[in-house]
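J.: This is a predicted model, with the sequence first.
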Amino acid sequence: MIARNANIDLNLLTALDALLEEESVTAAADRLGLSGPAMSRALGRIRRTIGDPVLVRAGRRMVPTPRALEIRAEVRGLVEAAHRLLAPSAPADPAQLARVFTLSAHDLFVSAVGPRLVALAAEEAPQVVLRFLGESHVDVPVLRDGVADLELGIIGQREPEIRTEHLFNDRGVAVVRAGHPLTTARLTARRYADAPHINFTRRGRLTGPIDAALAELGLRRRVIATVPTFAASLLMVRDSDAVGLANEVTAASTVRGLGLCTLPIPFDLPPMEVAMAWHPRQDADPGHRWLRGLVRRVVMAAVSAESAREQP
């Protein structure tokens, strides 16, 4: 066993391993890309550190001492372990991955990409479980605190260390039931504002960016209810004359599935930047990299499919 010493230069382990393998200062130097004098100096430091000559001359060659033979296998194992420890992580093998990944996302995004995400994960990584975590009504640092592994949606302001990857830009559209009065004529900002509105917001707010845009036009919409989920807002819209709000691309399949109609909002709104976010401690993790790749593929495939539907 090599004695513990706080002053040991761990680089000497690599030099010692090469010397014991080659049994030659010159060959060990060539193996490590060092000069002969540099390797000789390393051998001198090794001898002083372990208190043993390690290699001694026997005629024209050098042979290991009994102490060197005793520690040779241990030194080789330590060097190999260090190489494994410090080598870049290999890509994850999804088939062997057995983990639970927690994703924080609004129900709009869960309903839009969740089914395909779960299906593809089950196909590629049958031992992986995807756990979707609903958004809180207050801002909580779920990524920093390790509550969630990945956040998907309109990310907004997050802690400065959080990594984000932009996926695509979406835009807001009005959602109404089939045969709604707003579908019978050109939709103006005035007609839009005068209609009854349903808000969906996790914080229960009665106003948002759309109200700021209307205020610049001297208009104010009439909000009759606010609900915490996208699904609830669509069901209310389906059974009333209320107007809802949705992300055009993200919500398209859900809106179609409920037989609802979308109308372009007749004034300018800032784009909705859809992204995924994670804490930097997950950056190099092979399993997390696979998860990010999975989300990226599913989201971009959904965007491409929706774009293709819009083509004449």
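T.: All right, it came through fine.
J.: From here on, just use CA atoms for contacts and neighbour counts.
T.: OK.
J.: And the helices in the stretch 101-250 of the chain?
T.: For the stretch 101-250 of the chain, applying DSSP state H, counting those that start in this stretch gives helices covering 107-124, 189-194, 209-216, 230-238.
J.: need those in TSV with mean neighbour count and distance to Ala301, can you?
T.: Compiled in TSV, the helices of the stretch 101-250 of the chain are given as follows (neighbours: other C-alpha atoms under 10 Å; distance: least, C-alpha to C-alpha, whole Å):
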stretch	mean neighbour count	distance to Ala301
helix 107-124	17	10
helix 189-194	16	32
helix 209-216	14	29
helix 230-238	20	22
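J.: Need those helices in TSV (columns: distance to Asn11).
T.: Formatted as TSV, the helices of the stretch 101-250 of the chain follow (distance: least, C-alpha to C-alpha, whole Å):
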stretch	distance to Asn11
helix 107-124	41
helix 189-194	72
helix 209-216	59
helix 230-238	59
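J.: measure stretch 116-135 end to end?
T.: From its first residue to its last, stretch 116-135 covers 21 Å (C-alpha to C-alpha, to the nearest Å).
J.: Looking at the helices of the stretch 101-250 of the chain, which is nearest to Val255?
T.: Val255 sits nearest to helix 230-238 of all the helices of the stretch 101-250 of the chain, at 7.7 Å, using C-alpha to C-alpha.
J.: and that closest one, how far from the chain's centre?
T.: 30 Å (C-alpha atoms, centre = their mean, to the nearest Å).
J.: and here's the other structure:
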Amino acid sequence: MQLDLNLLLALDALLEEGSVGGAARRMHVTSPAMSRTLGRIRDLTGDAIFVRTGRDMTPTPYALAVREEVHAIVLRAQAVLAQRDALDLSRLERVFTLQCHDAIASAIGAPLLARMRKEAPRVTLRLLAESAADTNDLRQGNVDLELGAATPSHRDVNHQVVSQDRLVVALRARHPLAGRKLTVRAYAGAEHVTVSRRGRLRDPVDEALAAQGLSRRVAAAVPTSAAALRFASETDLLVAVPEKMCAAALKALHLKTLPMPVTVPSLSIVAAWHRRHEPDRAHGWLRQQVQAVLTELTAAGPR
């Protein structure tokens, strides 16, 4: 029997995506072409691979049993082929797509591009805003790296905590609460603006206040930290923002910061990427550059 390794790649895509359409997009072929490939895989293995349950496709017991092994073989094959040529950053022409919170994008965007272009002058950096809903962008190859607070749970997505930050209260210099110690009651008694992609008026700060029998009035919700800080600079609204990631914006808008008067969890910045990139030396270099920039920001501390 002559083995077509393309069938192994297609089987890996089918098992990861769970559909012919998703696998077709991954492999950059049409859905009919992927359907024909699935037929060849069925002939080769003697197994249906997927069975239809209503409108969905469910993997067979055989497919579930070989899924991890198939993926490991594909990754190993990619790693073997990738070892043939050393990574020449001076000739690397590639678009790297990062998806992250606007505060992270503002903090790392310019220094990351500058750092990358010193070694790889032909690379392009594309920064996308966080989606308001969970997506499959990493799995579908639309995004190379996600940076955010959430820890991914999908088995095909690797992740690493790359930095830590903390919330501080930002307010204008002439705010009535500026220049004094901010008590929890004074904080709860003020008006606030929250940062939420979905327009939510509550966040973990409200839970911390509720634990002390207090509540606050949220006068506005905005989708980005930049918009929230603009509110704080022109009104008496308070806003809780990540201290290090917003340091440059806080300085530019001449905003003061005070420690949070309630205990809220520290903010972990998590980098997430699809495990298909593990053998990819260029992608590994990208992750190193992101880590280095975040480390420098952390070492510099608040400005």
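T.: Here it is on my side, so go on. Small disclaimer: the values here were computed from a predicted structure and weren't measured.
J.: picking up where we left off before, between the helices of the stretch 101-250 of the first structure, which one is closest to Val138 of the first structure.
T.: Nearest of those (C-alpha to C-alpha): helix 107-124, 16.0 Å.
J.: that older thread, and the helices of the stretch 101-250 of the first structure: which comes nearest Pro266 of the first structure?
T.: The closest of the helices of the stretch 101-250 of the first structure to Pro266 of the first structure is helix 189-194. By C-alpha to C-alpha, the value is 5.5 Å.
J.: in the superposed pair, what's the mean gap between that closest one and the second structure?
T.: Mean deviation of helix 189-194 of the first structure from its aligned counterpart in the second structure after superposition (mean C-alpha distance after the TM-score superposition for the first structure): 0.8 Å.
J.: which helices and strands does that helix pack with?
T.: Applying 3 or more C-alpha pairs under 8 Å, 6 or more residues apart in numbering; DSSP states H and E, one finds that helix 189-194 of the first structure contacts no other helix or strand.
J.: What residues in the second structure pair up with stretch 219-235 of the first structure?
T.: Using TM-score structural alignment, stretch 219-235 of the first structure corresponds to residues 214-230 of the second structure.
J.: Contacts for the matching stretch next, please.
T.: By C-alpha atoms under 8 Å, 6 or more residues apart in numbering, the residues outside stretch 214-230 of the second structure that reach it are 102-103, 170, 185, 187-202, 206, 209, 237, 239, 241, 246, 249-250, 253.
J.: Pull out the buried members of those.
T.: The neighbour-count criterion (16 or more other C-alpha atoms under 10 Å) marks 102-103, 170, 187-188, 190-197, 201, 206, 209, 237, 239, 241, 246, 249-250 among the contacts of stretch 214-230 of the second structure as buried.
J.: Sort out which of those are in strands and list them.
T.: Ala170, Glu191, His192, Val193, Thr194, Val195, Val239, Val241 (DSSP state E).
J.: Just give me the match in the first structure for the third one.
T.: Read that as His192 of the second structure. His192 of the second structure maps onto His197 in the first structure, by TM-score structural alignment.
J.: any idea how far its match is from Ala189 of the first structure?
T.: According to C-alpha to C-alpha, His197 of the first structure and Ala189 of the first structure sit 13 Å apart.
J.: And for His83 of the first structure?
T.: Distance from His83 of the first structure to Ala189 of the first structure, by C-alpha to C-alpha: 65 Å.
J.: cool, Asp149 of the first structure as well?
T.: 41 Å.
J.: same thing with Asp107 of the first structure?
T.: According to C-alpha to C-alpha, Asp107 of the first structure stands 28 Å off from Ala189 of the first structure.
J.: In contact with Ala282 of the second structure, which residues are there?
T.: Leu87.
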